[in-house]
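Asks: Just the structure for this:
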Amino acid sequence: MHISIRQLRVLLAVADHGSFSGAAHAIGLSQSAVSQGVRAVEESIGTQLIERSTRHVRLTPAGERLISPLRDALDRLELVLVQAQSAGAASQKVIQMASTPHLSGRLLSQCLADAARRYPELQVQLREQPQPAAIESVRRGTVEFGLAVGDDRITDLIQTRLLRDQFMLICRTDHPFARRKVIGLAQLRLERLILLATALGGRSALNSLLRGHGVAVEKAQEVTLAATAMEMVAEGLGVALLPASRLPMPEQLSLIAKELDPSPVRDIVLIRRKGIPMSDPAQKLHDLILKRVSGADDLDWERPLTLLIPFPEGGPVDRYGRVFGEILSRHLRQRVVVKNAVGMGGAQGVHELTRSEADGYTIGIAGNGATVFTEGGQTQGFVDVFKDLTFLSGLVRVPSVLLAGKHLPVSNLKELLAQARLHPRGLRIAAAGHGSSRVLAELLQELAHISLQVEHYDGLSPAVRDIARGKVDLVFGEPTGVLPLIQSQRGTAMLVAGSERCSLLPDVPCSGELGLEGLDTDGGYGLIAPASLPAQALAHLSGAVTDVLRSTEIAEQFERLGVKPDMRSGPFYAEFIRSEQKKWRTFNLSRKG
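Replies: So this is what the prediction gives:
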């Protein structure tokens, strides 16, 4: 019996896709080659495995009995072969890498040259293949990783985005589109389109978007080279949609590129197998490409990134920061060192950050107390948050819980307000820091028509300790900070400030439910860096932060802490700080009036 592993993989592909054409597209073979491969297996076994007709392709009973054990056997065999191949490649320092041809020339040439300079002992064998074949090479382990166009349908491989490639419209300078700034996709309905071939990748999302705007992609002319598309446009054969990475265009062709609305994009990604580690040499090259393309290749990647947390170790903000820092470290493949700089309600850490070098190796966390609830944008009079800081992003949105000490004979807000009105001097409420905890204490007095004695604390932890000792009666705090007292029955949650309940305290009503609308602040923390951060470092850090905050991992870990990721980008977060400063400045003036 003479059956190759490739022929068995062809049979599995037909079973998975239910058609010869689908299998051919997935593994990068012609339809006739797929048919021949299946027939060879059937002849060797001596029984029919696939039923073929003009309408369907399906497994025979014999085929169904074979497929599951065959898949398991091939997976085990492949793992053994891959491990042997990786061991051999590691000893020889030879790296097998796949890439689609239209990506490798532009994106990889500098990366491979850089690798040759930094790691002269490495040898790289690059295989240029059509997109389906490159993906299948990675999947089967004949290469360690590959460069391809991202595809959401590839769920069995890890895809790491290098860059987002925007499609542009290419037309002649005498075309009517040349006089417009932006071209709507619906305006392409009557145009003769020239597109890159489906086998080059990225076409499924583009086709879907075009069809959604009434453009018939089935009539488009397909080419395999961007240069061919440009030549055809220059000859008046239509307009082309090409990725921006294929520009600029030859000057002699008299062509112009225009933006599209909405703008189609494709992701250029590195792909590798799940559950099978790459060899050390391949990991070096993989990481170098990531850093080189991200524009961060000049940074010293052996140097750690410092994350300044302006609150005590073990407190709520410290927990948010350490969760974020751990995931960021894995994302960057760079060590992240956490440093706690405690004092003045978070302002001391912000001040220390402004004195660090603006080189992309020091970032920090800032709360509303240091960025919003200050006079004229000043933090304790020695930091101007808009002149001395770079806002990278939001980090976390945090609800506030009103906690009452167990020494108070209250179980709900109604009883609490009655106690407050009976007390001759008012209950004592701790203001943890200079942020939302203090402001919420003032809002509660105003909205509930009660008097409270406000006592200031440098952070939530000491305030919670004094609640447990009976030294103060109330505090507004973050869920993870007050939860230990609630669980040990030394404190009672009265309400959650705002219009939503907290996932960690689902039975505790929000202030909106209790008739205290307006008892709310947009509590949370953002990520900051020193002012005058170089554009390269800013782009690198902002991109990494965005990827981490959008990850499922951080969403799940933050949910366990009762908070949510804040994915507002740096400019949007800075604008939020401005609007919050204005809002609370008006509030303070109205109270003084």
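
Asks: going forward, measure contacts and count neighbours with C-alpha atoms only.
Replies: Will do.

Asks: Who are the contact partners of Ala296?
Replies: Listed by Cα atoms under 8 Å, 6 or more residues apart in numbering, the contact set of Ala296 reads Gln536, Ala537, His540.

Asks: quick check, the first one in a strand?
Replies: No: when classified by DSSP: H, G, I helix; E, B strand; the rest coil, Gln536 is found to be helix rather than part of a strand.

Asks: Pretty sure it sits against Gly295.
Replies: Yes: using Cα atoms under 8 Å, Gln536 is in contact with Gly295, at 6.3 Å.

Asks: which one of those two has more residues nearby?
Replies: More crowded of Gln536 and Gly295, by other Cα atoms under 10 Å: Gln536, with 17 against 14.

Asks: okay, the contacts of Ala296 in JSON lines with distance to Val10 next?
Replies: Formatted as JSON lines, those follow (distance: Cα to Cα, whole Å):
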{"residue": "Gln536", "distance to Val10": "46"}
{"residue": "Ala537", "distance to Val10": "47"}
{"residue": "His540", "distance to Val10": "42"}
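
Asks: Quickly name whichever of these is closest to Pro101.
Replies: For the contacts of Ala296, the minimum distance to Pro101 (Cα to Cα) is 26.9 Å, reached by His540.

Asks: contacting residues around the helix or strand containing the closest one?
Replies: His540 belongs to helix 535-549 when assigned by DSSP states H and E. Helix 535-549 has contacts (Cα under 8 Å, 6+ apart) with 294-296, 324, 327-328, 331-332, 359-360, 392-393, 395, 554-555, 565-567, 569-570.

Asks: out of those, which are buried?
Replies: Burial by neighbour count, 16 or more other Cα atoms under 10 Å: within the contacts of helix 535-549 this picks out 294, 296, 324, 327-328, 332, 359-360, 392-393, 395, 554-555, 565-567, 569-570.

Asks: correct me, but Cys171 touches Ala240?
Replies: Yes: applying Cα under 8 Å as the test, Cys171 and Ala240 come out as touching, 6.8 Å apart.

Asks: for Phe324, helix, strand, or coil?
Replies: Three-state assignment for Phe324 (three-state DSSP): helix.

Asks: any idea how far Thr160 is from the closest residue to it other than its chain neighbours?
Replies: Counting by Cα to Cα, 6 or more residues apart in numbering, Phe324 lies nearest to Ile554, which is 7.1 Å off, once chain neighbours are set aside. In this view, Ile554 and Thr160 are 17 Å apart by Cα to Cα, to the nearest Å.

Asks: Following up with a second sequence; could you model it the same way so I can compare the two?
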Amino acid sequence: MKSIWIKALGLGLATCTAFAAAQDAYPSRAVRLVVGFPPGGGGDGVARIMGEHMARTLKQPVIVDNRPGAGTTLAPGFVATAPADGYTLLLAPDSVFGADKAMYQPNVKYDETSFTPISKWVSTFFVMAANKNFGVKNLAELKAKAAATNGPILVGSTQGPYPAMIFENFNRLAGFKLEMVPYKGGAPAVMAAVGGEVPLTFSVPSSIMPMAKDGKLVAIATTSPKRSTLADGVPTLADEGLKGFDVGYWFGLAAPAGLPADVAQKLFDASARALADPEVQNKLHALGYELAPSKSLAEFRTQAVEEGTVLRKTVERLGIKGN
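Replies: The predicted model follows:
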């Protein structure tokens, strides 16, 4: 009987050891990276570039799962309720850490407590550009044009927290008014400016700069706090006299709340290796993004919550509501 008990104990220990080994073997199957944007856009491109490299580090496929809709809130809503096992991840815009909840109440149930922040990946900003025939090359000429027309200047733009912040800050600092003409996406807004439907637009560098190089638009200024190689030769709005102007956004990697620390570290390390690869850097830069890697899990956790809180309070103050 004693022999049987010892054998059973040994079998139990072996089973526990095998289970622990299986737990340590993350990932043992494909990882899903959920994206709240349709295929072909900037966010989708970031996910695919990063996912391809991370798959080599993790030695498992990283499958991009596009779930656009509901103002990009479908994807984070799905991830927030997924198992916290590292197999369902989110391409996380900064808005998921508080601003979405403020904008889309009562439909959005997630907030900054719903996710495990893993790493910041990239950031970008917006470029103000004018129709080539509008006769404006800088902010001073735009101000003169506004004075001559004795009314607001129309600007084609998407809706959301970032355009709202751009218009609020600009109209507060510039001494004349811009009026938003809403479009369903950044590309239609840019093409409206190219075609003369509106005289101005704000969009990301990857949408504006090719048009500016081809002479179809005139890049006036950026919303970034300092000049960037993403918009070579283009001054910032701060350079043009709007001191302190700074509106941009970032993407990072997140998982459902409660992700085990060792799994989070593996994903952080895979992110860091991808962002250190010159080929990945070149691809992300060509897509219109600057690298913004986190130094640690703890750093990104603090940053995500702090910046998310600031963005949420701005959304609440401006009364921004999603569609």
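
Asks: Provide the TM-score value for the superposition.
Replies: With the length set by TM-score structural alignment, normalised by the length of the second structure, the two chains reach a TM-score of 0.79; 299 aligned residues with a Cα RMSD of 3.0 Å.

Asks: quick one, longest strand in the first structure?
Replies: strand 157-172 (DSSP state E).

Asks: How about that strand, which residues are buried there?
Replies: In strand 157-172 of the first structure, counting by 16+ other Cα under 10 Å, buried: 157, 159, 161-162, 164-172.

Asks: what stretch of the second structure does that strand fall on?
Replies: Mapped onto the second structure with TM-score structural alignment as the criterion, strand 157-172 of the first structure occupies no residues.

Asks: just stretch 131-140 of the first structure next, same as before
Replies: Counting by TM-score structural alignment, stretch 131-140 of the first structure has no counterpart in the second structure.

Asks: Count the neighbours of whichever residue in the first structure pairs up with Ala47 of the second structure for me.
Replies: Counting by TM-score structural alignment, Ala47 of the second structure lines up with Gly321 in the first structure. Taking other Cα under 10 Å as the criterion, the count of residues near Gly321 of the first structure is 20.

Asks: again with Phe167 of the second structure
Replies: Phe167 of the second structure has 17 neighbours, counted by other Cα under 10 Å.

Asks: got it, and Leu11 of the second structure?
Replies: 12.

Asks: Phe251 of the second structure in helix, strand or coil?
Replies: On the three-state scheme (three-state DSSP), Phe251 of the second structure is labelled strand.

Asks: Translate it into the numbering of the first structure.
Replies: Phe251 of the second structure maps onto Tyr525 in the first structure, with residues paired by TM-score structural alignment.

Asks: what's the answer for Val108 of the second structure, then?
Replies: Checking TM-score structural alignment: Val108 of the second structure goes with Phe382.

Asks: repeat for Thr57 of the second structure
Replies: In the first structure, Thr57 of the second structure lands on His331 (TM-score structural alignment).

Asks: show me the contacts for its match.
Replies: Neighbouring residues of His331 of the first structure by Cα under 8 Å, 6+ apart: Ala544, Val548.

Asks: Correct me if wrong, but the match of Ala47 of the second structure is in a helix.
Replies: Yes: according to three-state DSSP, Gly321 of the first structure belongs to a helix.

Asks: Please, where are all the helices along the stretch 101-250 of the first structure?
Replies: For the stretch 101-250 of the first structure, applying DSSP state H, counting those that start in this stretch gives helices covering 101-103, 109-118, 131-140, 203-212, 226-234.

Asks: Could you tell me where the fourth one falls in the second structure?
Replies: Residues of the second structure matching helix 203-212 of the first structure are absent, with TM-score structural alignment as the criterion.

Asks: Return the angle between stretch directions for that helix and strand 157-172.
Replies: Using axes from the mean of the first three to the mean of the last three Cα atoms, to 10 degrees, the inter-axis angle of helix 203-212 of the first structure relative to strand 157-172 is 50 degrees.

Asks: Now do helix 203-212 of the first structure: which elements does it pack against?
Replies: Secondary-structure packing of helix 203-212 of the first structure (3 or more Cα pairs under 8 Å, 6 or more residues apart in numbering; DSSP states H and E): no helix or strand packs against it.

Asks: List the buried residues in stretch 113-120 of the first structure.
Replies: Applying a neighbour-count criterion of 16+ other Cα under 10 Å, one finds Asp114, Ala115 buried in stretch 113-120 of the first structure.

Asks: repeat for stretch 471-481 of the first structure
Replies: For stretch 471-481 of the first structure, the neighbour count (16+ other Cα under 10 Å) marks Lys471, Val472, Asp473, Leu474, Val475, Phe476, Gly477, Glu478, Pro479, Thr480, Gly481 as buried.

Asks: Pull up the aligned stretch in the second structure for it.
Replies: Using TM-score structural alignment, the residues of the second structure aligned to stretch 471-481 of the first structure are 197-207.

Asks: can you list contacts of the matching stretch?
Replies: With Cα under 8 Å, 6+ apart, stretch 197-207 of the second structure has contacts from 124-131, 134, 153-157, 163, 181, 186-187, 189-190, 192-193, 230-231, 286-288.

Asks: Looking at these, which are in strands?
Replies: 124-125, 127-131, 153-157, 181.

Asks: Give me the ChimeraX select line for those residues, limited to the buried ones.
Replies: A single ChimeraX command suffices to select whichever of those are buried according to 16+ other Cα under 10 Å:
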select :124,125,127,128,129,130,131,153,154,155,156,157,181
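
Asks: Pick out whichever of the ones in strands among the contacts of stretch 197-207 of the second structure sits closest to Asn171 of the second structure.
Replies: Asn171 of the second structure has its nearest neighbour among those in Ile153, at 10.8 Å by Cα to Cα.

Asks: my guess is the closest one contacts Lys177, does it?
Replies: Yes: Ile153 of the second structure lies in contact with Lys177 (Cα under 8 Å); the separation is 6.5 Å.
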